[in-house]
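S.K.: Predicted structure and sequence below. I'll ask about it afterward.
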Amino acid sequence: MTVRFEAVGNQFRLNGEPIRIVSGAIHYFRVVPEYWKDRLLKLKACGFNTVETYVAWNIHEPAEGQFCFEGIADIERFVQLAGELGLHVIVRPSPYICAEWEFGGLPAWLLGYTDMRLRCIDPLYLSKVDAYYDALLPKLKPLLCTNGGPIIAVQIENEYGSYGNDSAYLDYLRQGLVNRGIDCLLFTSDGPTDQMLQGGTLPGVLATVNFGSRPAESFAKFKEYRPDEPLMCMEYWNGWFDHWMEEHHTRDAADVAAVLDDMLAADASVNFYMFHGGTNFGFYNGANHIKTYEPTITSYDYDAPLTEWGDITLKYEAVKQVLSRYVNIEETPLPEPIPRKRYGEVRLTRRAGLFEQLDSVSAPISRVNPEPMEKVGQNYGFIVYKTRVSGPRRGQELHLQEVHDRAQVFLNGNYIGAVERWNPQPLHVDIPAEGADLTILVENMGRINYGPLLKDYKGITEGVRLDNQFLFGWEIYPLPLEGALQLQYEETEARPDKDEPAFYQGTFEASETADTFMRLDGWKKGVVFINGFNLGRYWERGPQKALYVPGPLLKKGTNEIVVFELHGARAAVVTLDDKPDLGAETGVDDSIISFTESDKAEEAQA
């Protein structure tokens, strides 16, 4: 049955009847598909009538012209499932989504086009967007409410006013949606400031605002520009995300409920960002860069009403209580609790050193300069640079210019130090008379997802020099760590006295599958794979101390764990526990939650 959803004056109407949108964000690409129904049912049981999701371009077109809409990328199934459960759906497609997601959802291969201008009416950029829309939008069109589906509204671009003011670009995207049959309500969303509302909106297109506190102030600014449109907070930041090397953020449930109450009392609609955060699996975490580079952790728990692992929180209950005073909450039975299990310690008894097997896991590329990943066709992971340095040279300084993001440096196979993007100090080196082999392993820790520094090339981006002498003539080994690695493991223990990158492999038996949490106490930094699935990064600097392992990633019988450790562990043992550990908690200052109201970049000061 065709449904008509529209903005009429200061109201939203569904088939002519007034409706308040009470929505919560759940990103399908941050949740294993087996748990989509669980999360959506809990959303509905809390009193929400709508689910909102971004669409991550880099998930759906990981390589140019190669599209994926299966598994965790099956957006059609996610939307269909929401509709089957009686929920409306708001879709916020790419090209750009921010979302603390790698490159703001833009595919990394765009950076291979060095002359391309992002997020503007650049013909080359728009040609890539058009090709993507040609693949994506035919999948969404049958799911629109105008065609009997659950999608009631689609976003044109995301928080564009905080980035640019190219109204021709916004109109091109709008027209691209319309020409491909997206005939439902279209909208934009921006922070409630003059600059953002001027730069990010379009005449004749519904505008919405994003904030975390002080709704009266935010809506007042919005009304200066759109006095005759419904009030809609498209992103109500009821929690916050974490960066590595910072504390875990939380926000008081009573404060969240009070701000929600204020919004609903003003007759506004709302979308909780996030209702359920999920996980930045693999290499898909993003990063911020205001005064310095700040990579986001693997967990995207966000201190949301549902935890990363799907548990109901005090915030969930407080929100439901407020909603019950404003909307009729349909009685929805909660799904059965998802089991959690402690599998205990797992010894990783086999080891494969990276440098000993470099030629078997990567094909070298010869270049004059140490080129960044994008210039050798690589998107994510790690990259190794090797060269020979003549000697003797005493007391020289080794400079890695603009390393993105963290480099480990080895001389004749011996670790001499790390150079980090946020602490780019040179290393002091002595080269013997016979010369030395210089090897540099660089980790891409996630591309910037917000602000003016989106063009975030990875690897060594400007060159390597000893004092003022640039070093030329390099062998480059891409290490995207995709697919099955052809590693030759040896039965061996960890080498705590040896600082070198290595893969550690082990297995454990499971008589039943359940959610669990992998602790890596005694390990330093790296990436974990379970049954070939990239769980994401760990780092002893925290705050996160355990990685969430959804039960569907396990299987009855033998399960494989591979840890790529960058520095070396005290012992090659991990623990599969039944308890999460996101690190020490800290309250989130109100200035953090409302930061887009002045400048989203101020988050770095929180």
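M.R.: Nice, I can see it. Residues are numbered from 1 along each chain as shown.
S.K.: Could you use CA atoms for every contact and neighbour count after this?
M.R.: Will do.
S.K.: in the stretch 351-500 of the chain, which spans are helices?
M.R.: For the stretch 351-500 of the chain, the helices defined by DSSP state H, counting those that start in this stretch cover 358-361.
S.K.: What segments of it are strands?
M.R.: 365-367, 382-389, 393-404, 406-411, 414-420, 427-431, 436-443, 459-466, 469-470, 474-479, 490-491 (DSSP state E, counting those that start in this stretch).
S.K.: Can you give me the neighbour number for the closest residue to Gly353 other than its chain neighbours?
M.R.: Closest residue to Gly353 apart from its sequence neighbours, by C-alpha to C-alpha, 6 or more residues apart in numbering: Ala502 at 4.2 Å. Neighbour count of Ala502, defined by other C-alpha atoms under 10 Å: 23.
S.K.: For Ala502, give me its contacts.
M.R.: Contact analysis of Ala502 by C-alpha atoms under 8 Å, 6 or more residues apart in numbering lists Arg351, Ala352, Gly353, Leu354, Phe564, Glu565, Leu566, His567, Gly568.
S.K.: hang on, the fourth one packs against Gln488?
M.R.: No. Checked against C-alpha atoms under 8 Å, the pair Leu354 and Gln488 is beyond contact range at 10.3 Å.
S.K.: Would you enumerate the residues in contact with Thr586?
M.R.: Applying C-alpha under 8 Å, 6+ apart, the residues contacting Thr586 are Glu247, His248, His249, Thr250.
S.K.: Isn't the first one up against Arg541?
M.R.: No. The criterion here is C-alpha under 8 Å, and Glu247 misses it with Arg541 at 10.0 Å.
S.K.: Please say which of these two ends up with more neighbours.
M.R.: Using other C-alpha under 10 Å as the criterion, Glu247 and Arg541 rank with Glu247 on top: 17 against 12.
S.K.: next up, a second structure to put side by side with the first:
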Amino acid sequence: MSVLQIEGDDFTLDGEPFRIISGGLHYFRVHPQQWADRLRKARQMGLNTVETYVPWNLHQPRPDVFRLDAGLDLPAFLDLAAAENLHVLLRPGPYICAEWEGGGLPSWLLAEPDIRLRSQDPVYLAAVETYFQQLLPPLLDRLATRGGPVLAVQVENEFGAYSDDTAHLAHLAELLRSLGVDVPLFTCDQPADLARGSLPGVLATANFGSRARQGLAALRAHQPSGPLMCTEFWIGWFDRWGGHHVVREPDAAARELDELLATGASVNLYMFHGGTSFGFTNGANDKHTFRPTVGSYDYDSPLDEAGDPTPKYHALRDVIGKYAPVPAEPVPAPAPKLPAARVTLTDTAPLFTGLPALGSAVKSEHPLTMEQLRQDFGYVLYEATLPTAGPALLELDDVRDRAQVFVDEQPIGVLERENHERAIVFTAPAAGSVLRVLVENQGRVNYGQGMHDRKGLLGPVRLNGAELTGWANRPLPLTDLSGLAFAPAEGPAVGPVFHRGTFDIEEPADTFVHLPGWTKGNVWINGFHLGRHWSRGPQRSLYVPGPVLRPGPNEITVLELHTTSLDRTVELRKQPDLGPTEE
């Protein structure tokens, strides 16, 4: 690979003018056995570079644990990119946004009550330094200066939208340099935030999705010399639960890209291939109202969630071909899909019955947050004893994010942070009845000042005005369901209940799980956590990567938090349903 340099207003590669034509492709949102396929299709569209973030919270799930294996084998991903003759823009954060849980910052940071994220707080800085000291050394031989594909490395991410603490950016840049990063560094911000988020001596770039000339003019006004680049050229958008599926017409995206490339600027399409926020990894926004993001990160990208070229792929490929060489290879056809099928889930395991197999309770006077329980994702079950019978007003000071309330295992109601709900009335059947509050982390806020987003029950719980104490707090990360005791289903099942069934296939291929008639919960196939389902929509299907399947019998497990129809069936279909495109 060649070394990127900044000469005047241009990038050069080995002394020759070079334009970066890149596309976003997050390795952690794609099954590792599909990395090579997605990278090949990036090259076939005419891209010469791919961009990826790095999720700190997955690589360092606990302060004393660091992972760089399996689906987190970033060196392997970079090697595959190099094998396709693709360069790489690396965006290691530590904060990444990306509609990713907590913007990539690990939840254990929030166990420190007074921590100030994305700042010069010594506690935060010490954690960042330890992380980079583990992440960067294995990547150094993938830098372009050492023959690898990584052309440039980003400092933080859209910092100007969060703070104007230039000292913090300078500290991070120096940390990268001190650990051996000797390729060009860059920052990225939306045009209005460039002054707050850029750093002297580091290339500033801009993020926008339209009006390219105005965006680049703002960048040039801020940075009188240097290459012009849009690091996030938004050709689609993400979806939130309760919203609609956002799309951007291919012709409109192509026109905007044409306008940008006509200026001579470099670009990174955000996203080329969005992929999936599997499991519990989606983020959320909170601008006075909490809005969790769906699990599909299809993003209306040129390459859809299953890795198939879309009309937008063809349209953008044609535009790129006006300004740069595009491989003469034919556009790849869609990958095979499983035949459509219905699967009956024949066995059930109530969550309350299976609690000992799912997590151990911790006793406390007051409810503990997920962070205090050393928990990243999933649910917490809070249990307390009701002191008296009769009418009861239950007030929860702060629900993060969705609480199902039960008395003696009977559902009483739901309180949602999104709807600013904090109180519920019920009748306690007897003194000594068991109150259970099942709280779901629907995604830590990934953008803005709401990022200090602790989960669970925050603050006191009051019963008829008096604080209720004496709690059992049980983390339910749902990372291992093997200890559940399933039995044949009998009659209606009121959630939360796990449902399990099997289906046979001859040859693995991609498919989509659809759950008509189901309400809310999670889905696993062969132990692989696909993500959340919710009848609220817009997303009404979950993508199943072919590599998680196997010839012969396959097991599907659905956690239903509420209820479903008696037939307990799910459907495998060849196409997704990401919801209506208008509210």
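M.R.: All right, it came through fine. Note that the structure is predicted; figures quoted are calculated from it, not measured.
S.K.: Now the TM-score, please.
M.R.: Overlay of the two chains. TM-score (TM-score structural alignment, normalised by the length of structure 2): 0.97; 581 aligned residues with a C-alpha RMSD of 1.4 Å.
S.K.: got the strands of the stretch 351-500 of structure 1 as JSON lines, with mean neighbour count columns?
M.R.: JSON lines is the format used below for the strands of the stretch 351-500 of structure 1 (neighbours: other C-alpha atoms under 10 Å):
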{"stretch": "strand 365-367", "mean neighbour count": "14"}
{"stretch": "strand 382-389", "mean neighbour count": "21"}
{"stretch": "strand 393-404", "mean neighbour count": "19"}
{"stretch": "strand 406-411", "mean neighbour count": "22"}
{"stretch": "strand 414-420", "mean neighbour count": "18"}
{"stretch": "strand 427-431", "mean neighbour count": "16"}
{"stretch": "strand 436-443", "mean neighbour count": "22"}
{"stretch": "strand 459-466", "mean neighbour count": "21"}
{"stretch": "strand 469-470", "mean neighbour count": "12"}
{"stretch": "strand 474-479", "mean neighbour count": "22"}
{"stretch": "strand 490-491", "mean neighbour count": "12"}
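S.K.: Adding distance to Ile59 of structure 1, write the ones you listed out as JSON lines.
M.R.: Shown next, in JSON lines, are the strands of the stretch 351-500 of structure 1 (distance: least, C-alpha to C-alpha, whole Å):
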{"stretch": "strand 365-367", "distance to Ile59 of structure 1": "27"}
{"stretch": "strand 382-389", "distance to Ile59 of structure 1": "19"}
{"stretch": "strand 393-404", "distance to Ile59 of structure 1": "22"}
{"stretch": "strand 406-411", "distance to Ile59 of structure 1": "24"}
{"stretch": "strand 414-420", "distance to Ile59 of structure 1": "28"}
{"stretch": "strand 427-431", "distance to Ile59 of structure 1": "38"}
{"stretch": "strand 436-443", "distance to Ile59 of structure 1": "20"}
{"stretch": "strand 459-466", "distance to Ile59 of structure 1": "22"}
{"stretch": "strand 469-470", "distance to Ile59 of structure 1": "38"}
{"stretch": "strand 474-479", "distance to Ile59 of structure 1": "19"}
{"stretch": "strand 490-491", "distance to Ile59 of structure 1": "35"}
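S.K.: Can you tell me which of these is nearest to Pro580 of structure 1?
M.R.: Closest of the strands of the stretch 351-500 of structure 1 to Pro580 of structure 1 is strand 436-443, at 26.1 Å (criterion: C-alpha to C-alpha).
S.K.: Which elements pack onto that closest one?
M.R.: Packing contacts for strand 436-443 of structure 1, counted by 3 or more C-alpha pairs under 8 Å, 6 or more residues apart in numbering; DSSP states H and E, involve strand 382-389, strand 393-404, strand 406-411, strand 459-466.
S.K.: average distance between it and structure 2?
M.R.: By mean C-alpha distance after the TM-score superposition for structure 1, the fitted strand 436-443 of structure 1 averages 0.9 Å away from its aligned residues in structure 2.
S.K.: Could you tell me where that strand falls in structure 2?
M.R.: Counting by TM-score structural alignment, strand 436-443 of structure 1 lines up with residues 433-440 of structure 2.
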